[in-house]
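J.: coords please:
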Amino acid sequence: MIAHVLRLLFAALFCLASLTALAEPLTRDDLGAVLPQPYTLGEKLTETGVYQLLNIGQIDAGYVFETEPLAPLPGFSGAPINMLVLLDPDGQFLDVRLIEQNEPIFVSGLGEAPLREFFEQYAGLSITSSIVVGTPYGDSSGGSSLVYLDGVTKATASVRIAHESIMGAALAVARDKMQGLSLQPPAFPDPDHRETLTWEDLVEQGIASRLLVANSEVDAAFSGTLWEDDDPDARADPDAPYLDLWVVDIGPQSIARAVLDDEGFTELRNFLAISEHDEPILVIETARHGLVGPDFVRNTAPGLLSAEQGGFPIALRDADLFFGLAEGVPDGTALILRTDRRLGFDPASEWTLTVQAVREHGVFQPQSGSVALALNHSTPARFFTRPAPVVAAPPWRSALMERRSDLILLAVGLSILVTVLLLRTNALAALRMFTPVRLAVLALVICFVGWWGQGQLSIVTVLGVLRSAVEGGSLAFLLYDPFSLLIWVVTIAGFILWGRGLFCGWLCPFGAMQEFTHHLGRLLRLPRYDPSRRWDKRLKWVKYILLAGMIATVFVAPDHVDTVAEIEPFKTAVTTLFLRDWYYVAYAAAWLIAGMVLFKGFCRYVCPLGAVMAIGGLLRGRDWIARRKECGSPCQLCRVKCSYGAIEPSGRIQYSECFQCLDCVSIHDDPTRCVPLVLKSRAPQRPSSSSRTQTAAS
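T.: Modelled structure (predicted):
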């Protein structure tokens, strides 16, 4: 019968799969509705929903996009977490906001507030940084360039999935739209590099770059414009230099010492001791341009100078240093500019300095025009060192490291439990203190596996796996919760050895809670209700019907999966420790209270995960509970004593309903309770043949 149900479920699964479709990006209006102020949407750049981000005054501010179309990593509901990401042109996060999620822990457990607070940590971070979720461990605790984000208690796996989606989508946009963005750590001056250099050496080796522009060349650049006749000095002496520009990166000490006098070198070193992330650039202009305009203010960005690298702007600012030049260095207007390496500038790679040549036309309210004069500059790599890229550990490895202590304890506990149940089942069941031992194990399951480890398996994971398998999605989300994954692995292996009994009887925290309430009901001498055998068989089909309905919901109305998953009270009783809205608490408490009179009613009749376990139990490779020929005919003791109704009148064990409580095993081996053994012990001993011969002879 179960095999028939299995075939029907999978047939329904593949039929419903044809009704699903991949998520489409939000429309422009919908995306604009969730976009934070003061930003607005610009041009749509890709079919995957990447838009230009505009600031006040319609100024280009970067990119805005959803994560789901670009990095649809499924969460524990089987559906991706969709977020809105605002990225500036330099690859820094401006904002990250939640659009939609169906993670069970956030839908009705913790609520969305902790998830939204988690996203607030991204503002100001760069996609070039190695960002991880969690806390430092091992060698990462000191001096690491990893950037750590605080996770969300009880939901670390879900926020790690969200983080990987954010980074995956952001890097996809960077590769497509920010070709010049360097994803490697920037170089910085090597403090150990020593080299004696002169100005002539700098010029000869190209360490000092020069841009020489004659008046005639500037005239040619303005030719045909309104300003072509507005520089009489250029017309008077066309061969004279208009711009004679030298550029030197003086971050490396050897280069700085070659161009600055002693006082200037000391001043620079003091400056860099405070501004350790700044790269100083010396610019010298010996012709008539002058580098700065009449309104220039020290310690600000010079209006006539700009720079770019790889197609992206470099922020330049006057370092406000007073310095003298070394002997032999050209004399002229000299500035030391600074740029922050943390903003993407790589001094070991080529970059471009642009100087604006400005002219004005007219006397009253003159009109200004300009042309750009560009100089490419690079400094030899020998003066720099580049830190090895810090590669963040894969999310699954980070999850393993963060929970390694819990995983070790869980692995040891599971190994002991499986070994005892496999090799010493009868000895365990025969213990005089078997019930206290079992209750002690179940108490550990509730406290360690459930409340502490958050290892309560759920139907949500099963539905997520099914949906990912049908849609060809990734199952990587399972790796984000290694604690539960280990329980899943042992549970599935237990199918072959015992059927569903290992998990449902020994490893389910909510099932363990119901068993405790059952014993509490006995202590309180409450009546016990057992449905008739006919109704017991009928009620056991309810869980399969619920499972089929939940599978249908996943593919027909996936947005409501979190709602129907509330059939399970696990999230309330285990994940949130009953800290939820009153109606969820009342529902979970009702099943526990019902367990005082109806033995594990939820597990036996309602649990959709139990239905999955029962189907998985078809993999069982042996009948592990010993039977005698008298079992069922005439002896019915084990059937009567089985609280789960898992023994048929014929004496056959219905393993799809067996919870491995071992009650029947203890009866089977007890000569004072097993009816066939009791009858055998009471039967008169027949005399042996030798005894009869002696009697006859006498």
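
J.: Going by C-alpha atoms from here, please, whenever you check contacts or count neighbours.
T.: Fine.

J.: hang on, isn't R341 packed against E279?
T.: Yes. Counting by Cα atoms under 8 Å, E279 is a contact partner of R341 at 6.6 Å.

J.: where do the contact lists of those two overlap?
T.: Common neighbours of R341 and E279 (criterion: Cα atoms under 8 Å, 6 or more residues apart in numbering): 188, 347.

J.: who's more crowded, those two?
T.: Between R341 and E279, counted using other Cα atoms under 10 Å, E279 has the larger neighbour count: 24 against 19.

J.: Helices of the stretch 151-300 of the chain, start to end?
T.: 156-177, 199-204, 215-222, 232-236, 253-259, 262-274 (DSSP state H, counting those that start in this stretch).

J.: Quickly note the distance from the residue nearest to the spatial centre of the chain to L8.
T.: By Cα atoms, centre = their mean, the mean C-alpha position of the chain lies nearest to R160, the distance being 1.9 Å. Distance, R160 to L8, using Cα to Cα, to the nearest Å: 36 Å.

J.: burial count for A372?
T.: A372 - counted by other Cα under 10 Å - has 16 other residues nearby.

J.: secondary structure class for the residue lying closest to it once chain neighbours are set aside?
T.: With sequence-adjacent residues excluded and distances taken as Cα to Cα, 6 or more residues apart in numbering, A372 is closest to Q356, at 4.7 Å. At Q356, secondary structure determined by DSSP: H, G, I helix; E, B strand; the rest coil is strand.

J.: and for comparison, fold this next one:
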Amino acid sequence: MPSCFSRFACLRMLVLVCALFSQALAAEGLQEEILQLFPKATRIEPKQESPPVYSVYQLDELLGYAFESSDYSSLQGFSGKPIRLLIGMDLQGVLAGVRVLEHHEPVFLYGLGVQPLLDFVEQYRQHPIGRPIIVGGRRSDSAEGESTTQFDGVSKATVSVVILNETVLQAAMSVARQLLDGFASAPLATPKRELYQPMDWQRLLDKGYVQRWSLGREEVEAELGHPLSDYPEFEQADDDGPFSELHFAYLNAPSMGRNLLDAAGWQKLNEQLQSGEQALLVLSSGLYRHVPADFTPATAPSRLLLMQNDQAIELYDMHFNNGEVLEMLATPLRNVDAHIFRIKSHAAFNPAQPAALQLNVSLRRNHLVESHSHFSRAFQLDQQLFDIQQAVAPAEPVPIWLRMWQERWWQIALLVGALILLSGVFIFQHRISAHSRGFHLFRSGFLLFTLVFIGLYAQGQLSVVNIFTLLQTLWDGFDIRIFLMDPLIFILWSFTFVSLFLWGRGLFCGWLCPFGALQEILGWVAKALRIRQWKITERNHLRLQKLKYVILLGLLLSACYSLSLAERLAEVEPFKTSITLFFVRSWPFVLYALILLGLGLFVHKFYCRYLCPLGAGLAVLGKYHLFAWLKRIDACGKPCQHCRNHCEIGAIERDGRIDYDECIQCLECIVILNNDDQCVASISAHKQAQKAGKRENREAIIVSDWQPQPAD
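T.: Predicted structure coming up:
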């Protein structure tokens, strides 16, 4: 017994020593990375436990902290694995920089290369974490305030960089709230719901429940350094009146909200506000309103910010239209713009603490010169309106996947509409295909939509790599949020999966694959140029068809061994080069894609028919489709071969049967079948009917001309 105990103790000691040694090696490995974030550092303390940070010193002076994002954020990248970062931050909450320690994002590993990722994270250097960051794109209006920062995004990698940005900010704010002055949440305040006293507009102004802020022309001109007449938009403006006059009020407190809104408006506001969210009413008049004329509802205005503890808080329009807000307001103001803005829970806004409203002014003198400035109006709400309580853990922010769906709402709506339309065409294919010219115009237009919008613009090209991501999540623990990160890919995969069991793989391959659409368009070019098509014997055609299944099997086996290897081998798909990156890539990849497209000029959809592993995988699942919607008649294949000769994909057997594993459901055979001037059987039957009709007419003439002779 003592011997066993001593062995067990020795084993535990050995494990502990190995753990400490590996931890020391990891810390030593980060020393160089941390020194690149803090070049003046002379000493780096070992990683502390709570919070897990490395304290960085220059002699005895604390410079800041370095920390790993994986200790504070579990956000998964588009690959299904977190992006591991090393973040440096000084004592004022300014980022010393960000270093990428580990990532598995396919677009950077096997597409764009790592340099665009490094260029993106370099933008965090010397950025204060209290300033909101806009990644890529522009806001709904052109004015950009000084309290926001716009980072250049990475084209073709939008999801990855948005997740990276959220990872940086989550980790940095978590450390700042625990270790830095000015970031810790003050005691929170919640409005006293039972405290209410009816008041009119003037009484609300007198008590400070409605704040009035008038910004004069002279103040603005002094700050800008130019008279307003130098700016084209104000050349014809009257000299009377303020530059901007704003009224604003905090609506959550009944003494303010119930007195300003009518009963229906107060009820609607409370129904739309989620737990922990707050609302701010803003009205403005004058030359410069709080939103421009082209402001897009349900977005964040760049002209307006809420400030507290020197931190900028973004306001989000609650999508009450201007007329609706004015109708529910009890105010004598006229000719004003009115909006109700949402303050999200993760902003940790405390209404009982001093705050300020900031108006960002951006005026263009000409097409080259633009003047920027901002003005603030401090305010303090009556603390007696609130119950003061100690801060609790901050509420979870809006999930990234939900934000991605909200930001891409119009793309989602357009795609869903197109899929509904396509489903209708397939359901009523026999009725629609009877109009041959109209159907061909529709198919041509839809293929152009697939290539331009789904593929090149919305980046909705499905790939066998998506299957590898699914395998990875199933292995590590399925999390649907990974797939929800890209709403268009999620919708396309969901629709494709359902359609496989209705119509087979043809609906996706023939209508929704951008690379397939590109090949078909090249087929049009080949016909227009009268390029002679290569004839592949039926025997070789059947052999080549099996090649894509061999490629699929090889990729699946490689995925079992190494997902990274499988993702590299998946470059057999030219989708990333041609559709995702639009040929902006190193020459071997571009040459490979061009060769495949070039072969498509001589052999219709060469890649789809013989090499595509995604098509092979869909064909395997499509074997279980419920319906055989492509109608056949007795004459098909016995003896008529007209449809077979016109099937450019080679999916019709000699006996007239459809090979649904290979069919892309272009519906050309249905068009032929449902048009009497194209279907050979219908033409033949029509000719026979005409001949029969002529024979009957001739016999009738003979009978009518014959007269019986009288007997002798």
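
J.: Can you pull the TM-score for these?
T.: In this superposition the chains share a TM-score of 0.60, using TM-score structural alignment, normalised by the length of structure 1; 492 aligned residues with a Cα RMSD of 4.5 Å.

J.: about what we covered before: could you measure from the residue nearest to A372 of structure 1 over to V218 of structure 1?
T.: Distance from Q356 of structure 1 to V218 of structure 1, by Cα to Cα: 11 Å.

J.: With neighbour numbers in mind, choose between those two.
T.: In terms of neighbours (other Cα under 10 Å), V218 is the more surrounded of Q356 of structure 1 and V218; the figures are 23 against 18.

J.: how far does stretch 131-144 of structure 2 stretch from start to finish?
T.: 13 Å.

J.: same thing with stretch 138-149 of structure 1?
T.: 17 Å.

J.: got the buried residues for that stretch?
T.: 145-147, 149 (16 or more other Cα atoms under 10 Å).

J.: Which single one of these is nearest to I653 of structure 1?
T.: L149 (51.9 Å; Cα to Cα).

J.: quick one: that closest one from T385 of structure 1, how far?
T.: Counting by Cα to Cα - L149 of structure 1 and T385 of structure 1 are separated by 28 Å.

J.: Same check on G464 of structure 1?
T.: Distance from G464 of structure 1 to T385 of structure 1, by Cα to Cα: 47 Å.

J.: neighbour-wise, which of the two wins?
T.: Shown here are G464 of structure 1 and T385; by other Cα under 10 Å, G464 has more neighbours (23 against 16).

J.: Tell me which helix or strand the more buried one sits in.
T.: Using DSSP states H and E, G464 of structure 1 falls within helix 459-471.

J.: Mind listing what's buried along that helix?
T.: For helix 459-471 of structure 1, by 16+ other Cα under 10 Å, it's 459-468.

J.: Show me what that helix is in contact with.
T.: Residues contacting helix 459-471 of structure 1 (Cα under 8 Å, 6+ apart): 14, 17, 74-79, 104, 473-475, 551, 554-555, 565, 568, 608-609.

J.: Tell me the buried residues within those.
T.: Counted by 16+ other Cα under 10 Å, the contacts of helix 459-471 of structure 1 give 17, 74-79, 104, 473-475, 551, 554-555, 565, 568, 608-609 as buried.

J.: Inside helices: which ones of those residues?
T.: Members of those lying in helices (criterion: DSSP state H): 17, 104, 551, 554-555, 608-609.

J.: how about these in JSON lines, adding distance to R627 of structure 1?
T.: Putting those into JSON lines (distance: Cα to Cα, whole Å) gives the following:
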{"residue": "A17", "distance to R627 of structure 1": "44"}
{"residue": "P104", "distance to R627 of structure 1": "43"}
{"residue": "I551", "distance to R627 of structure 1": "37"}
{"residue": "V554", "distance to R627 of structure 1": "42"}
{"residue": "F555", "distance to R627 of structure 1": "44"}
{"residue": "P608", "distance to R627 of structure 1": "30"}
{"residue": "L609", "distance to R627 of structure 1": "29"}
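
J.: what's the matching range in structure 2 for the helix or strand just after the helix holding G464 of structure 1?
T.: Downstream of helix 459-471 of structure 1, the next assigned helix or strand under DSSP H and E is helix 482-498. Helix 482-498 of structure 1 lines up with residues 487-503 of structure 2 when matched by TM-score structural alignment.

J.: any idea which helix or strand carries S691 of structure 1?
T.: helix 689-697.

J.: For that helix, name the packing helices and strands.
T.: Of the remaining helices and strands, none touches helix 689-697 of structure 1 by 3 or more Cα pairs under 8 Å, 6 or more residues apart in numbering; DSSP states H and E.

J.: ok now it, how far from the chain's centre?
T.: Distance of helix 689-697 of structure 1 from its chain centroid, counting by Cα atoms, centre = their mean, to the nearest Å, is 85 Å.

J.: which SS state does V64 of structure 1 fall under?
T.: Assignment for V64 of structure 1 (three-state DSSP): strand.

J.: Report the spatially nearest residue to it, omitting neighbours in sequence.
T.: For V64 of structure 1, the spatially nearest residue (Cα to Cα, 6+ apart) is L86, at 4.6 Å.

J.: wait, is the one you found part of a strand?
T.: Yes. Applying three-state DSSP, one finds L86 of structure 1 inside a strand.

J.: Pull up the gap between it and V96 of structure 1, please.
T.: Counting by Cα to Cα, the gap from L86 of structure 1 to V96 of structure 1 is 6 Å.

J.: So for these two, which sits in the more crowded spot?
T.: L86 (27 against 23).

J.: I'd guessed that one sits against E66; true?
T.: No. Using Cα under 8 Å, L86 of structure 1 is not in contact with E66, being 9.1 Å away.

J.: nearest residue to the aligned residue in structure 2 for C447 of structure 1 other than its sequence neighbours?
T.: Matched to structure 2 by TM-score structural alignment, C447 of structure 1 sits across from V452. Among residues not flanking V452 of structure 2 along the chain, P514 sits closest, at 7.9 Å (Cα to Cα, 6+ apart).

J.: R258 of structure 2 pairs with which position in structure 1?
T.: In structure 1, R258 of structure 2 lands on no residue (TM-score structural alignment).

J.: who does the helix or strand hosting R258 of structure 2 touch, helix- and strand-wise?
T.: Here R258 of structure 2 sits within helix 254-260, counting by DSSP H and E. Where contact means 3+ Cα pairs under 8 Å, 6+ apart, helix 254-260 of structure 2 is packed against strand 244-250.

J.: now the strand it packs on: how far from the chain's centre is it?
T.: 35 Å.

J.: do stretch 168-176 of structure 2 as well
T.: Using Cα atoms, centre = their mean, the offset of stretch 168-176 of structure 2 from its chain centre is 24 Å.
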